[in-house]
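[1] Quick one, fold the following:
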Amino acid sequence: MSRSLHPLFHEIATAPTEEVLRFRVMDNISHYFGIQRWGISLIDSANNLVSFDARGVSDSFAERYQKFGIPVDPVLKFVLNYHAPAHEELVLPKGTWKQSELYQRCCSTYDHEHIMTGPVLGQGQLIGTINFARVGHGPAFNQFDLSRFGAVCTHFSTRLAELRKHSVADSNPYWQSLTPRERQIANLVAQGLTNPEIGAALWISRNTVKQALKRMFRKLEVSSRMEMVLKLRDGLDK
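    Prediction:
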């Protein structure tokens, strides 16, 4: 029976920084999927590579794949189009993998017999990929591998988004000036809730909400809810 992914999910969920998140996945993922080579690539909004972590992958392969592999990679194309994980047997007709341009140009030279790629998503966009390869005579990836891999990609993407949001919020001095309760209230104000609705959501009185907003207005030096939301936009829940 396959190993439970829950220990890995816990490692992902408790990662305190983006760097630690990447390292935890890189250090542990092979134990769950029987892979010999793997990596994580992250890009910015202009599609520039901002980080690349890999195990068992040579610099020469990375360079060759960037130059010759990406334009002809059917698995990556599927991930780009559908924001879902895929392996070669999912996207190519049965028995044609070794005749594909990607295999001929890149994978055969470096003994990548089977590959699987999954999306890293942020704000509805593809911001990276997680990449697996099995070498030698290992089995191809199957539907069960794909489902489990999809769960890892979801957990990784969620935690990465949380860490990046907190990083942006931490740079906003107005957000930092608020207490945890005031931040809760600010998020509900941004959602358009009234004072009675905020009170009901947080189990506090309407007057408590009113007094909290007065304090928040003074701290932030604003006179309206709209001004407050604009000053706090970097920290508010999206």
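
[2] CA atoms for contacts and neighbours, from now on please.
    Fine.

[3] Output the contacting helices and strands for the helix ranked longest in the chain.
    Longest helix in the chain, counting residues (DSSP state H): helix 143-170. The helices and strands touching helix 143-170, judged by 3 or more C-alpha pairs under 8 Å, 6 or more residues apart in numbering; DSSP states H and E, are helix 6-13, helix 18-28, strand 112-122, helix 173-176.

[4] Okay, the residue nearest in space to the middle of the chain and Leu80: tell me how far apart.
    The residue lying closest to the centre of the chain (C-alpha atoms, centre = their mean) is Ser157, at 1.8 Å. Noted for Ser157: a distance of 15 Å to Leu80, by C-alpha to C-alpha, to the nearest Å.

[5] Gln104 now?
    Relative to Leu80, and taking C-alpha to C-alpha, Gln104 is found at 22 Å.

[6] just Arg206 next, same as before
    Taken as C-alpha to C-alpha, the span from Arg206 to Leu80 is 48 Å.

[7] same check, this time on Asp27
    26 Å.

[8] Another sequence for comparison is provided below:
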Amino acid sequence: MTSPLKLIFESINQSQDRHNLRSQVAPKIGEYFAATRSAIFFFDQLHSGNRDFQKILNVALSVEHNPIARYLVERHSPVHEGLVVTPKVWSLICPRPDHWHVMAGPIVNSGQLVAVVGCTREKSMTSFDMQNLVDLSAICLHLSAWSATNSLQCQPLRSDRLTPRELQIAELVARGHTNVEIGNELWITENSVKQALKRMFRKLEVSSRAEMVGQLSAKQ
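    Down below sits the predicted model:
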């Protein structure tokens, strides 16, 4: 029987994009840790037109104001509030009852902290412990591997040798879509996708989908 932790690993590895990580994987992580709230935050997508929200976010992610954020930036290692501050100090930093216990882990890509996965528990619940940190570390390892593998999805592919339609196909290939899925997305037949890919391979002088995406991304 597959353990709950391995099911999370599988869910991460099967995720097609960041939206899927946030909507499908984050809730599973929260359930695993019996958390009140759980979320995955990618730093390059944390922009909001709401100024009040942005102020709160800037404080929450500030290494000066938040010892958890500082720990993540300096060590790239999972942490809960009990490792860095006393309960009294934490209550002053974050007085919200639904964030009384907080645990966060790093998502790292090319040596840089690119995202954070976080869980919170209410004041009436037990605090996170060392076993939770060990398990979160394993989850973060898979999330970091996913980020490294799928970072190309966040970059628009460009080439002066491909048509706009062919670039659309290349973008979907970079996201891991099959020929059938690409055909459904673009309202063309699977055979049309296959023929288009053959033309694209000849133009770019490549022999595989991965090589094509790598070449187009390298031209950024």
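
[9] and Asp27 and Leu80 of the first structure? which has more neighbours close in?
    More neighbours surround Leu80 than the other of Asp27 of the first structure and Leu80, with 17 against 10 (other C-alpha atoms under 10 Å).

[10] That one: which element?
    Secondary structure from DSSP states H and E places Leu80 of the first structure in helix 74-82.

[11] Enumerate the positions of that helix that are buried.
    Pro74, Val75, Leu76, Phe78, Val79, Leu80 (16 or more other C-alpha atoms under 10 Å).

[12] residues contacting whatever residue of the first structure lines up with Phe128 of the second structure?
    Matched by TM-score structural alignment, Phe128 of the second structure corresponds to Phe141 in the first structure. Neighbouring residues of Phe141 of the first structure by C-alpha atoms under 8 Å, 6 or more residues apart in numbering: His87, Glu89, His114, Ile115, Met116.

[13] again, but for Ala15 of the first structure
    Taking C-alpha under 8 Å, 6+ apart, one finds Leu21, Arg24, Arg159 in contact with Ala15 of the first structure.

[14] at 7 Å instead, please
    Ala15 of the first structure makes contact with Leu21, according to C-alpha atoms under 7 Å, 6 or more residues apart in numbering.

[15] secondary structure class for it?
    Put simply, Ala15 of the first structure is coil when judged by DSSP: H, G, I helix; E, B strand; the rest coil.

[16] how about it, what's its partner in the second structure?
    Aligned partner of Ala15 of the first structure by TM-score structural alignment: Ser15.

[17] Look up how far Ala26 of the second structure lies from that match.
    Taking C-alpha to C-alpha, one finds Ser15 of the second structure at 11 Å from Ala26 of the second structure.

[18] go on, Gln54 of the second structure?
    22 Å.

[19] Which one's more surrounded, those two?
    Ala26 (22 against 14).

[20] Number of residues surrounding the spatially closest residue to the more buried one that is not a sequence neighbour?
    The spatial neighbour of Ala26 of the second structure that comes closest, neighbours along the chain excluded (C-alpha to C-alpha, 6 or more residues apart in numbering), is Ala39 at 5.3 Å. Residue neighbour count, defined by other C-alpha under 10 Å, stands at 19 for Ala39 of the second structure.

[21] What of Gln211 of the first structure?
    11.

[22] next SSE after the regular element (helix or strand) spanning it?
    Gln211 of the first structure is part of helix 206-220, with elements assigned from DSSP H and E. Later in the chain than helix 206-220 of the first structure, the nearest helix or strand by DSSP H and E is helix 225-231.

[23] So which bits of that following helix are buried?
    Arg225, Met228, Val229, Lys231.

[24] what's the answer for stretch 55-74 of the first structure, then?
    In stretch 55-74 of the first structure, counting by 16+ other C-alpha under 10 Å, buried: Val57, Tyr65, Gly69, Asp73, Pro74.

[25] for the equivalent of the fourth one over in the second structure, what are its contacts?
    Yep, that's Asp73 of the first structure we're talking about. The alignment partner of Asp73 of the first structure in the second structure, by TM-score structural alignment, is Asn66. With contact taken as C-alpha under 7 Å, 6+ apart, Asn66 of the second structure is in contact with Ala60.
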